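Colleague: Dropping a prediction and its sequence here:
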Amino acid sequence: MLPRDERRRLREIEQQLVDEDPRLARKLSQTSTLGYLRARVSVRLVAAAFAGVLAIMCLFLDEGVAALTSAALAGLLMISRTWRVELL
């Protein structure tokens, strides 16, 4: 347990953050499952999973070129760490 003066100081810092940037303070205080998933799962990962599923479907449908294209896209999306896509 923190001493009383440290707890008071932490409350002051929290209040200062809320006053200066309420949007950030709200994001930091959210603990919902949706917020957790949103922070962990990127658009790139969702697109790569979709392309991977599409590649498997194309293999079952004997569409070789489409399967290779989808697999290449899935691989490219999985290894590209520098692409940054942000949703509003």
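Modeller: Nice, I can see it.
Colleague: Only C-alpha atoms from now on, for both contacts and neighbour counts.
Modeller: OK.
Colleague: What separation do you get for residue 60 and residue 82?
Modeller: Residue 60 sits 32 Å away from residue 82, going by Cα to Cα, to the nearest Å.
Colleague: more neighbours, the two?
Modeller: Comparing residue 60 with residue 82 by other Cα atoms under 10 Å, the one with more neighbours is residue 60, at 11 against 6.
Colleague: if I pick the more buried one, what's in contact with it?
Modeller: Contacts for residue 60 (Cα atoms under 8 Å, 6 or more residues apart in numbering) come out as none.
Colleague: before we go on, here's another structure to hold up against the first:
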Amino acid sequence: MLPRDERRRLREIEQQLVDEDPKLARRLSQTSTFGYLRARVSARMTLAACAGVLSLMCLFLNEGAAALTAAALTGFLLISRTWRIELL
């Protein structure tokens, strides 16, 4: 917990922001479900989820090789989720 004087100063800064730019203050204080998910879920995790669903579909359709390939892709994407990809 912050000390009382720091909390007071933060409230003053917040009030200044509301007074100077109410639209920005409103945007910063509102969080949407889509915005939250977009911040938490990466493109790699979305691809992993799609590959996992594809793997299950192939398994139910008796396509063993395709199910194994999709499962391997899912595993690779889940393992590599912490890797950084740098473009030249």
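Modeller: Yep, it's here. As the structure is a computational prediction, the values presented were derived from the model and not from experiment.
Colleague: could you pull out the helices for structure 2?
Modeller: Remark: helices assigned in structure 2 by DSSP state H are 4-20, 22-29, 33-40, 43-60, 64-79.
Colleague: Next, count neighbours for residue 58 of structure 1.
Modeller: So residue 58 of structure 1, with other Cα under 10 Å, has 19 neighbours.
Colleague: Disregarding flanking residues, what is the spatial nearest neighbour of it?
Modeller: Nearest residue to residue 58 of structure 1 in three dimensions, chain neighbours excluded: residue 67, at 4.9 Å (Cα to Cα, 6 or more residues apart in numbering).
Colleague: you'd agree the one you found is up against residue 55?
Modeller: Yes. Here residue 67 of structure 1 reaches residue 55: they are 4.3 Å apart, a contact under Cα atoms under 8 Å.
Colleague: And the residue nearest the centre of structure 2?
Modeller: For structure 2, the residue nearest the mean C-alpha position is residue 40 (1.8 Å; Cα atoms, centre = their mean).
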